[in-house]
Each structure stands twice: as structure tokens, then as C-alpha cells.
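Colleague: The following comprises the amino acid sequence and a computationally predicted model.
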Amino acid sequence: MSRVGKMPIAIPKGVDVAITADQISIKGSLGTLVRPVNSLVTVKSADGKVTFAPANDSVEADAMSGTMRALVNNMVNGVSKGFERKLTLVGVGFRAQAAGQKLNLQIGFSHPVAKDMPAGIKVECPTQTEIIIKGSDRQVVGQIAAEVRAIRPPEPYKGKGIRYADEKVTIKETKKK
């Protein structure tokens, strides 16, 4: 059996778990997340813990039990603590500004770029060169951060662009004559 799938998930206070035959719903202080349950995995909730077991002896069921456990653990952490991704802007005159559910970027193009945020995602700009994307769904937070970064990824010669706060950009040496 999967090592990850064997570990039960402890449910913190203030988090409600509802398991039906085809989906699992987790409700907490930061919202509600719903995920369909794979038919290869049996999910049980008892004594404040959620356990996962493969429905049969196939390799796919064993692997999927660990995957479902990791996804549900991220849902529990998301509705209780939340997730965030930090981005930084590197470049002269590069600025970001959060206005409600919009992120306005001035990143060296001839026009400003506006990115709309989906429901459940908050964007903050503590300084003009920092962007913080927060939300309860880890996958959506990561996807939005990747889409913002893709607007102007860091280029390899000067390192200008939008990068993750913990990202190391390797600078190439310029051509010599």
C-alpha cells in the first residue's frame, strides 16, 4: 500500500468533512472545497480522522489512494490556513497594483496589462514590486501565479521579468566578439 495513503488525516477544529459515494466536501473558516472521489479509493471518516484505502489490489488503486490522501490533505490545509504564492517584479519601472479582483501590471510593454482574479482568490501588493496571491485551493493559487509569471517570465540575460520570490534565475553570459 502507498506510504502516503496509509497515513490518516487529522481534522482540525472548525473543519467539517462530508463524504458521499461520489464526492468529498470540506468546509472551514476560509471556504468550502469539493472534490470527486475516485472509484478506486474507499474514504472513511471516524474519530476526527479521514482514512484512505485502495478498493482493490491493483497498482492503480494503490497509487490513487496516496494521491487522494494528498489532495484531501491540501483541501483541509486550504480551508483552515490557506495558501499563498509570492511573486516579485524585477526591472526598471516595473510596477504592480491590486485593485479589487484585478491585478494591474506595468512591466515594460507599451500598454498596461490587467489580470482578472477568479472567485476565491485574493491578490495583494504590499509594495510596487511584490505580488501576493492567496486562496484556499492550492491548485488554483499555483495556476494563477503561473499565469501571472507567464505574462513576462524572467529573461536570461538581465533577469528582468516576473519571478517567484524563491526562484533563482541563472544569468547567461553575453556573446563575445
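Modeller: Done, it's in. Since this is a predicted model, take the numbers as computed values, not measurements.
Colleague: rest of the way, CA atoms for contacts and neighbours
Modeller: OK.
Colleague: what residue lies at the spatial centre of this protein?
Modeller: residue 138 (2.8 Å; CA atoms, centre = their mean).
Colleague: Now for it: which residues touch it?
Modeller: Each residue near residue 138 by CA atoms under 8 Å, 6 or more residues apart in numbering is listed here: 74-75, 78, 82-83.
Colleague: Comparison target, given below:
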Amino acid sequence: MSRIAKSPIKLPAGVEVSLSANTIAVKGGLGKLERAQYAGVKVVQDNGALTFAPTNESQEAHAMSGTMRALVAGMVEGVSKGFERKLSLVGVGFKAQAQGARLNLSLGFSHPIVKDMPEGIKVETPTPTEIVIKGVDKQLVGQIAAEVRAFRPPEPYKGKGVRYVDEVVVIKETKKK
């Protein structure tokens, strides 16, 4: 059995989990998330904890029990604490501005870039060169951050572009004569 699936998920105060035949719904202070339940994994809720176990001895059921446990743990953390990704803009004249559910970017192109945020995602710009993307869905927050970074990824010679705050860009040495 997956070692990850063996550890139960402790539910924090204020988080409710409802299990049905084919969905798992997690509701908390920050929102509500639903995920389809894999048929080969049995989910049991007791004493404020969730446990995951494969229903049969197939390799796929063992693997999916750990995967389901990790996905539901992310859902529980998302509705209780939330997730955020921080991006920084490096380059002369690069700036960002959040306007409600829109992010306006000036990244050195001849035109401004406007990114509309999907429902459930909040974007903030504490300074013109910092972007903070927040939400309850871990996958969606990471996807939106990756899409914003893809507008101008860091280039290897000067390091200019959009990068994650904790990202290390290795700068290449220029050609010598």
C-alpha cells in the first residue's frame, strides 16, 4: 500500500467533509471544493480524520489511494488556510497592476497584457513589481501563476522577466572574443 495513504488527514476546526458514492466535497471558512472520487479507493471519515484504503489489491488502486489522499489533503488545506504564489517582475519598466479580477501587465512589449482571473482567484499587487495570486484550489493557483510567468519567462543572460519569488535564475556568461 502507498505509504502516503497510510497517514490519516486530521480535519481542522471549521472544515466539513461530505462523502458520496462518487464525489468528495470539502467545505471550510474560505470556500468549498469538490473532487470526483476514484472507485478503487475507500474513504472513511471517523473521529475528525479521513483515512484512505484501496478496495482491491491492484497496483493502480494502491497508487490511487495515495494520490487521492494527497489531493484531499490539499483541498482541506485550501479551504482552511488557502494557497498563494508570489511572482516578481525583473526588468526596467516592467510593472503590474491589479484591477478587481484583472491583472494588467506592462512587460516591455508594444502592447499591455491583460489577464482575466477565473472565479475563486484573487490577485494583488503590493508593489508594481510584485504579484500575489491567492485562492483555495492549489492546482488553479499554480496554473494561473504559470500562465502569468509564461508571458515573459526569465531570460538567461540578464535575468529579465516574470519569475517566482523563490526561483533562482542561473545567469549565463556572455560570449568572449
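Modeller: Now that the structure is in, tell me what you want to look at. Predicted model only: the values in this text are computed from it and were never measured.
Colleague: Quickly name whichever of the contacts of residue 138 of structure 1 is closest to residue 148 of structure 1.
Modeller: Nearest to residue 148 of structure 1, judged by CA to CA, of those is residue 83 at 16.4 Å.
Colleague: That closest one - how many residues pack around it?
Modeller: Applying other CA atoms under 10 Å, we find 20 residues neighbouring residue 83 of structure 1.
Colleague: Then the one 5 residues further on?
Modeller: When counting by other CA under 10 Å, one arrives at 23 neighbours for residue 88 of structure 1.
Colleague: secondary structure element for residue 76 of structure 1?
Modeller: helix 59-80 (DSSP states H and E).
Colleague: Distance to residue 45 of structure 1 added to the contacts of residue 138 of structure 1, as JSON lines?
Modeller: Listed next are the contacts of residue 138 of structure 1 as JSON lines, based on distance: CA to CA, whole Å:
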{"residue": "74", "distance to residue 45 of structure 1": "16"}
{"residue": "75", "distance to residue 45 of structure 1": "15"}
{"residue": "78", "distance to residue 45 of structure 1": "19"}
{"residue": "82", "distance to residue 45 of structure 1": "22"}
{"residue": "83", "distance to residue 45 of structure 1": "24"}
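Colleague: Would you check which pair of those lies furthest apart?
Modeller: Longest span within the contacts of residue 138 of structure 1, CA to CA: 75 and 83, 10.1 Å.
Colleague: between the two, what contacts are shared?
Modeller: Counting by CA under 8 Å, 6+ apart, the shared contacts of residue 75 of structure 1 and residue 83 are 136-138.
Colleague: Which elements pack onto the longest strand anywhere in structure 2?
Modeller: Criterion DSSP state E: the longest strand present in structure 2 is strand 83-90. Under the contact criterion of 3 or more CA pairs under 8 Å, 6 or more residues apart in numbering; DSSP states H and E, strand 83-90 of structure 2 touches strand 130-135, helix 138-150, strand 161-164.
Colleague: In CSV: these, plus distance to residue 9 of structure 2.
Modeller: Output for those, formatted as CSV (distance: least, CA to CA, whole Å):
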stretch, distance to residue 9 of structure 2
strand 130-135, 21
helix 138-150, 17
strand 161-164, 29
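Colleague: Ok, which of the ones you listed comes nearest residue 55 of structure 2?
Modeller: helix 138-150 (26.7 Å).
Colleague: Could you report the neighbour count for residue 171 of structure 2?
Modeller: 12.
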